[in-house]
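Colleague: Quick one: sequence and predicted model below, then my questions.
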Amino acid sequence: MKVLILGSGGREHALAHRLLKDDTCTSVTVVPGNPGMSKDGIAVADVSLEDFDILSEFIFKQSFDFVFVGPEDPLEKGIVNDLELKGIKVVGPTREAAQLESSKAFAKSFMSQFHIPTSKFKIYTSSDSAIAGLKEFVEGQVVVKVSSLAGGKGVVVAENHAQAQKAIEDFLNNSSCQIKTDKIILEERLYGQEISAFALYDENGFINLGYARDYKRVFDNDKGANTGGMGTFSSDSLVSKELENTINREVFQKVFDGMRELGTPFKGILFAGLMLNGRSINVIEFNVRLGDPETQSLLPRLKGDLTQTLFNQTHNKLNHSLSLDPKAAVHVVMCSKHYPSIDGTALDLGH
């Protein structure tokens, strides 16, 4: 099979590398890709993800068997809606279903409506109302989140109300802040061990793909600003069978049922960020695609024909043909000096 992956990061590189190990995969092309992929023998093509008509013309010309959407931005813009309307098979959710990630306000309201465990929260549309709402939270126990997509950098775990207030004002009012949003979510801070859980959905159900743990703070010893992820590991030690059953029942199944009830069935990859505390779980957030950098530690452990599984998913014939290697996998991120700057500071890798 010929596969097209959309994206340009380490996640897409790791996915292409993994698919090429399958006997059913004859070729993988990544659009737009990056120079590191070319050095690794992965085909890339300079095709814009902004113009869906040009992209679909390229897909038809190359006769790809299916398309895998890597990043969140094209999903929010409705790339799956557009390609499916043209008869192209795609792994990824529609624009409407992608709101589970593109709108944190939608996701939190959805979790509340369908009884998916999550932290106490309130949604605000102005800085004045959000700052006034801080009094409903214990000092040092509040998390400030933007509702919009923010590349993993729209979260501030505030040590005090003054820090929370500054975050609110920056996100909503500060023109030099690169992250823009029309809604702010205040959440009660959760404690425990954080894990990332992944599932693949079609119209008939889902399969659990496995787990990883990422470390978001930019400095060692869990210090500094939140990032998109500084490194991850994946191993069998993260989740017991009993806990996996709970995650499947209380999170993945409820998402499947709830999205169908809303008339926006979820298909594609669901990434649930979870906080574990003993036997209890709470959803921190949803993402509607593979994580970066979690993909880089999870996919090397997946045994079986992933290409065939993804192809089956696009035809709503998903089956349980994958398993996890008992060996653990670790991934470490290299970043620029000023990462994760949100104030316009140049990010320089030094080469």
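Modeller: Sure, I can see it.
Colleague: Every contact and neighbour count from this point should use C-alpha atoms.
Modeller: Noted.
Colleague: how close does the one residue sitting closest to the centre of the chain get to Val69?
Modeller: Centroid-nearest residue in the chain, with C-alpha atoms, centre = their mean: Asn287, separated by 3.4 Å. In this view, Asn287 and Val69 are 13 Å apart by C-alpha to C-alpha, to the nearest Å.
Colleague: Next one for the comparison:
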Amino acid sequence: MDDRSGRAQGASLTKPEGAAEGTSAPRWNVLVIGKGGREHALAWKLKQSPHLGRLFCAPGNAGTADEGAINVAIAPLDKDRLARLCLKEQIDLVVIGPEEPLAAGLADHLRSKGIRVFGPSAAAAQIEASKVFAKELMRHAYVPTAEFQVFDHPEPARVYIETRDYPVVVKADGLAAGKGVIVCRDAAEAVRAVRRIMTEEEFGAAAGRRIVVEKKLEGEELSVLAIVSGRTLVMLPACQDHKAAFDGDQGPNTGGMGAYCPAPRATPELMRDIERQIFIPTIHALKRGHRSFQGVLYAGLMLTSQGPRVLEFNCRFGDPETQPLMMRLQSDLLPLLYAAAEGELSQWPETIRFDPRPAVCVVLCSGGYPGKYETGKVIHGVAEAEALPDVKVFHAGTRRDEQGRLVTDGGRVLGVTALGQDLREARERAYEAVRRIHFPGMHYRTDIGLKALSVPG
């Protein structure tokens, strides 16, 4: 497929405050918020921009430091310290990676201080922060999704569950790090899911106050992201994520075990349908509700026999979808994000260019993830993996210990990403790189991208 993304015509690049007169390109100081693989991939791509001045990450990880970013030990939810950092370092653009600070209003707080931000307001971020809000918005905007019911007490939910055809999906309303979605094959499993979410508060008290019970959709999943500014959007190539912990889509849901891009099923015709039927009515509905969206809108879709249906929306770059997207992106990311933050995306002058070669990302995890795991395990072989052609290892849960050694510092540790002439070669190259890396307890899926190899053309 031709996945040069949709253009949104001609943006002027506003010169940042303090830029030297007569310089050929404006230079912007940028702060990336977050510490995962997504943030390393964004920092890596931003570092390539001729428009970049200084690059900061808060808090960043060992990989962002290796890119030359200045890591600053400030938590993504510490709004006041982040605002002071921006003012002190003359930050021209803040790029917010994770959903939690967006939902907590970090973008609003920074904008109130006159700081330019790429990322939605707390009101617009409700499209991810509340599954109830997202489902009701889709219902009112006629966006195709699964039939559903909302409950704020476990007993009515249990009564409803007894009347359903199975399987169903029970979802915690609030943020749950990608883990608050439980597929249930029968009523007993659904009752247990309600208890876990609402009574035991497994995903947090706030996340479990309300639940969505919906019909389980059948088909193939697809992740589609768009850069949005108000009523203007630029579609990005479709990816496929792998949420389940183990091969064959078995085991509990995780934050994402790997992804590939582009997804062969995302034909140009399908992408036009997704833009027209899903993205455009959604961003218009947000704007009508005084929640104008600015940032990345991510649609997790199921390709059913009746057409694409929305499983969920996210309000930010996906992780791990960002890793193969950035690996393939050939255009300069920085002025695109800057134009969106300035409200000038409708004037964007060029089609976004992507490497025609596909990319595959395999996530290496700590032993026990997505359950309990230990950190501080020494990681070996990253340099050897990156010595392979067209391979980049994006850091997620990593840090340097007191001896300067690279050690694990999270559940998802590394995203080994490779380009290839076709998906098969990209996959083989990624797994060849994976075999060069090891740390105690390391586990990963061995079937990332395998399903796509059976798709014709």
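Modeller: That came through fine. Only a predicted model underlies this, so the values are computations on that prediction, with no experimental measurement involved.
Colleague: Superposed, what's their TM-score?
Modeller: With the length set by TM-score structural alignment, normalised by the length of structure 1, the two chains reach a TM-score of 0.95; 346 aligned residues with a C-alpha RMSD of 1.5 Å.
Colleague: re earlier: isn't the residue nearest to the centre of structure 1 up against Gly268?
Modeller: No: counting by C-alpha atoms under 8 Å, Asn287 of structure 1 does not reach Gly268; the two are 10.9 Å apart.
Colleague: Just the strands from the stretch 301-450 of structure 2, written as ranges.
Modeller: 307-314, 359-365, 391-395, 398-400, 406-408, 412-419 (DSSP state E, counting those that start in this stretch).
Colleague: possible to save those as JSON lines with distance to Glu350 of structure 2?
Modeller: Listed next are those as JSON lines, based on distance: least, C-alpha to C-alpha, whole Å:
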{"stretch": "strand 307-314", "distance to Glu350 of structure 2": "26"}
{"stretch": "strand 359-365", "distance to Glu350 of structure 2": "23"}
{"stretch": "strand 391-395", "distance to Glu350 of structure 2": "27"}
{"stretch": "strand 398-400", "distance to Glu350 of structure 2": "36"}
{"stretch": "strand 406-408", "distance to Glu350 of structure 2": "40"}
{"stretch": "strand 412-419", "distance to Glu350 of structure 2": "24"}
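Colleague: what about those strands, which gets the closest to Cys239 of structure 2?
Modeller: strand 359-365 (9.6 Å; C-alpha to C-alpha).
Colleague: Onto which residues of structure 1 does the closest one map?
Modeller: Aligned using TM-score structural alignment, strand 359-365 of structure 2 spans residues 329-335 in structure 1.
Colleague: chain center to that stretch: distance?
Modeller: With C-alpha atoms, centre = their mean, to the nearest Å as the basis, stretch 329-335 of structure 1 stands 17 Å off its chain's centre.
Colleague: Can you give me the buried ones in it?
Modeller: Within stretch 329-335 of structure 1, the residues that count as buried by 16 or more other C-alpha atoms under 10 Å are Ala329, Val330, His331.
Colleague: mind listing the helices for the stretch 301-450 of structure 2?
Modeller: Secondary structure of the stretch 301-450 of structure 2 (DSSP state H, counting those that start in this stretch): helices at 322-328, 333-341, 382-386, 423-434.
Colleague: and those, which is most packed in?
Modeller: Ranked by mean neighbour count, the helices of the stretch 301-450 of structure 2 are led by helix 322-328 with a mean of 26 (mean count of other C-alpha atoms under 10 Å).
Colleague: That helix vs structure 1, mean deviation?
Modeller: After superposition onto structure 1, helix 322-328 of structure 2 lies on average 1.1 Å away from the residues it aligns with, using mean C-alpha distance after the TM-score superposition for structure 1.
Colleague: Which stretch of structure 1 lines up against that helix?
Modeller: Helix 322-328 of structure 2 covers residues 295-301 of structure 1 once aligned (TM-score structural alignment).
Colleague: Also stretch 39-55 of structure 2?
Modeller: Taking TM-score structural alignment, stretch 39-55 of structure 2 hits residues 12-28 over in structure 1.
Colleague: Could you do stretch 81-92 of structure 2 as well?
Modeller: Counting by TM-score structural alignment, stretch 81-92 of structure 2 sits on residues 54-65 of structure 1.
Colleague: So what's the gap between that stretch and the chain middle?
Modeller: Centroid separation for stretch 54-65 of structure 1 versus its chain: 26 Å, with C-alpha atoms, centre = their mean.
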